[in-house]
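>>> Here is a sequence together with a model predicted from it:
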Amino acid sequence: MTDGPVPVSPSTLHLLGRFSELYTGAERELLDLRQLAAGRRPVRLWSDAPVHPGYAGEGISAIQPFSHQFPKDGALLMGGSHLQPGVWLKYTRFERIIVLHNISNQRQLFAIVQSVREATGLELELVFVSGLLQRSAALPGSIIPSLMDLTPFLDVAAARLDASPPGRVARPFTVGRVSRDFLDKHHPRDLSLYRMLASRGMRVRIMGGTCLAPGLQGVEGIELLPAGAEPVPDFYASLDAVFYRTGKFVEAYGRVVLEAMAAGLPVVALELGGYAEVIEHGVSGFLVRTQEEAFDALLALENSGDLRRLTGNAARQQAIKVHGPAATERHMAFYLRQGAALRAP
């Protein structure tokens, strides 16, 4: 009998989020990451706040330090720099701690780097969802776009291609977007743009738009839906184009934009945002600076079925390039790697 190396069981990968709200992109990514890691490494989901009832059945544990219910060893992946672990972090022995930096708030990132160093003595591994964020933070780390499962959105694109030729559609040309239902997710000038589009006979559908009701309620052609009113792939199947821009903050990445691209939709978006690193202007989407540029791009898409088709197809191919199986496997290799972490100096 020959002696050989004893196989080492993979340690648990703990995914920490804030599952107190539904429809947040950071937590959706953690759920997708768990699915991608299934069968390859033990994974547990944790929340630093009480878990929303909508996540019932997902196996998410709320951290309860005084009951000793918190992750203790293996690897910890924190799904956002908005998370601030409490005193429990001092009683852990992780081999790696990874932070996904996915919001445009560098003060929170610096705070979490310092608190983790002090509590564990470990050097954080930083993952930025876009080059925009890494340049803003001026810290070393990896750039890994938000992980996501494109399958349901690619199915929408396939159904769109199988439908009648993309000329003048029977229903009104429909523009829409998806986001959480908060005013900060919308630009102050969005209301006037939506009114202009509706006045031309276009249909506007906003999922996550009930917060806009004081300015748009009752306007013919504009439909304001609460967040999660429809499955996102089904919602995208009802659109001909997506318009996206935000208000008080810069979108760090914007996974809903990439999901729309995977669904074969042409996207018109504000040029400042992490998604802008993926969109080639005039080819796989349109990056705009002003209200007039946004209106003109959407008008051009309404008037040209060929432009919609060519842009939508290029958008789908770009989404696959960034988030398809090959790219996903490369990024998962980083998350699943085992080994000792660097010690903070």
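Nice, I can see it. Numbering: from 1, shown residues only.
>>> Only C-alpha atoms from now on, for both contacts and neighbour counts.
Fine.
>>> separation between residue 97 and residue 117?
10 Å (CA to CA, to the nearest Å).
>>> In terms of neighbours, single out the busier of the two.
Counting neighbours by other CA atoms under 10 Å for residue 97 and for residue 117 shows that residue 97 has the greater number, 21 against 15.
>>> three-state assignment of the more buried one?
strand (DSSP: H, G, I helix; E, B strand; the rest coil).
>>> Could you verify my assumption that it touches residue 72?
No: Residue 97 lies out of contact with residue 72 (CA atoms under 8 Å); the separation is 11.4 Å.
>>> Pull the number of nearby residues for residue 21.
Residue 21 has 15 nearby residues by other CA under 10 Å.
>>> wouldn't it be in contact with residue 52 here?
Yes: using CA under 8 Å, residue 21 makes contact with residue 52 at a distance of 6.0 Å.
>>> also this one, for the comparison:
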Amino acid sequence: MSAPASPLHLVGRFNDPYTGAERRLLELARRVAARRAVRLWSDVFPHRWHAQQGVRPIQPFAQQFPKGGLLLLAGVHVQTGLWLRHVHPDRVVLLYNLPSPERLFSAIELLRESTGCEPEIVFASHSAQQAVGLPGIVEPSWLDLSAFLSIPLLRPDTRPFTIGRMSRDVIGKHHADDVALYRMLAARGVRVRIMGGRCLAGPLAGVAGIELLPTGAEEASAFYGSLDAVFYRTGAFAEAYGRVVIEAMAAGLPVVAGAEGGYVDALEHGRSGILVQTQEQAWNALMHLAAHPGLRQQMGEAARRRAVAVHGEDAAEGLLSFYLR
């Protein structure tokens, strides 16, 4: 009888139930659990929802930290300490999902020195890898698309054309020009729903046709079911991947998105969505979709097919081998 596989330790910052990196870890843990022991760790005291999912805080003085096995750090923002020298892992994996080359190189040196292992780098997108020019693998974010694939592709034609977006409720997740764009769209009769938009309440509160919701106000699948298209771009930093874009595609929605996010690996411009670089391009793309329901239907179907091709069960099975060897 062969010896049981050593554990897979997934270390993140589980203080917010809506951050993409930690949602990625939870989904990876779910998929691996049947084949390898998995333990979830947080470098800070975890949010109570995460604690209910089995996430434990790293507490060195209580001898509670990863030991042996495969150690995965989910991002260069994750804080380590002297406990790292006592892990003695078989392998070390570092997820690069935030655009911070200096912190990446520092993290690589720290992991080499503290663990004696050469870190294997997992990049959230091709653009993230190209920006630093290091070897590694590109791995799309782990997603469970089942709830989104059940949304009907055919949207009702009895409601106003409705666009929306979903993100954490922080101003940095929004582009500086978004407020003006939403106002222009609402003035033309387009309904705008923003989940994670309470941070825009100052300039947009009370504007007819614009609904600002806090993050998590609705189930993601129900929210996407209320939309006819998704518009997504960010402000100060580009999304390393942007899993919400892929979820919208799986929901059968055409996506108009800024051209600089990691989701460009999956979104095919002109087929499953539209990539834009300027305010004028964003306005034109959204108004074109508003005027052509047939195009919305066609693009939404292509978006769903593409999301399944990149994140479906067949694609996921091939990626799992990296964590099981």
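Arrived safely, thanks for sending. Note that the coordinates shown come from a computational prediction; the quantities given were computed from them, not determined experimentally.
>>> Would you mind finding the match for residue 145 of structure 1 in structure 2?
Mapped onto structure 2 by TM-score structural alignment, residue 145 of structure 1 lines up with residue 140.
>>> Near the nearest residue to its match once chain neighbours are set aside, how many other residues are there?
Leaving out its chain neighbours, the residue that sits closest to residue 140 of structure 2 by CA to CA, 6 or more residues apart in numbering is residue 124, at 5.8 Å. When neighbours are defined as other CA under 10 Å, residue 124 of structure 2 has 26 of them.
>>> distance of the aligned partner of residue 124 of structure 2 in structure 1 from residue 278 of structure 1?
By TM-score structural alignment, residue 124 of structure 2 lines up with residue 129 in structure 1. Here residue 129 of structure 1 is placed at a distance of 12 Å from residue 278 of structure 1 (CA to CA).
>>> about what we covered before: between residue 97 and residue 117 of structure 1, which contacts overlap?
123-124 (CA atoms under 8 Å, 6 or more residues apart in numbering).
>>> Aligned to residue 101 of structure 2, what sits in structure 1?
Structural alignment (TM-score structural alignment) places residue 101 of structure 2 against residue 106 in structure 1.
>>> Now for that match: which residues touch it?
Counted by CA under 8 Å, 6+ apart, residue 106 of structure 1 has contacts 136-137.
>>> Same question for residue 74 of structure 1, what's its three-state structure.
strand.
>>> Is there a neighbour count for it? I'd like the number.
Residue 74 of structure 1 has 21 nearby residues by other CA under 10 Å.
>>> Quick check: it touching residue 41?
No: taking contacts as CA under 8 Å, residue 74 of structure 1 lies outside contact range of residue 41: 10.6 Å.
>>> Mind listing the shared neighbours of those two?
Joint contacts of residue 74 of structure 1 and residue 41 (CA under 8 Å, 6+ apart) are 11-13.
>>> Among these, which one is most surrounded by other residues?
residue 13 (26 neighbours).
>>> Show me where the stretch 201-345 of structure 1 has its helices.
Residue ranges of the helices in the stretch 201-345 of structure 1, as given by DSSP state H, counting those that start in this stretch, are 213-216, 232-237, 255-262, 291-303, 305-323, 325-336.
>>> can you redo the ones you listed as JSON lines with distance to residue 101 of structure 1 and mean neighbour count?
Formatted as JSON lines, those follow (distance: least, CA to CA, whole Å; neighbours: other CA atoms under 10 Å):
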{"stretch": "helix 213-216", "distance to residue 101 of structure 1": "32", "mean neighbour count": "13"}
{"stretch": "helix 232-237", "distance to residue 101 of structure 1": "24", "mean neighbour count": "19"}
{"stretch": "helix 255-262", "distance to residue 101 of structure 1": "14", "mean neighbour count": "26"}
{"stretch": "helix 291-303", "distance to residue 101 of structure 1": "29", "mean neighbour count": "16"}
{"stretch": "helix 305-323", "distance to residue 101 of structure 1": "18", "mean neighbour count": "21"}
{"stretch": "helix 325-336", "distance to residue 101 of structure 1": "14", "mean neighbour count": "14"}
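>>> Out of these, which gets nearest to residue 102 of structure 1?
The minimum distance between residue 102 of structure 1 and the helices of the stretch 201-345 of structure 1 falls on helix 255-262, with 10.7 Å, by CA to CA.
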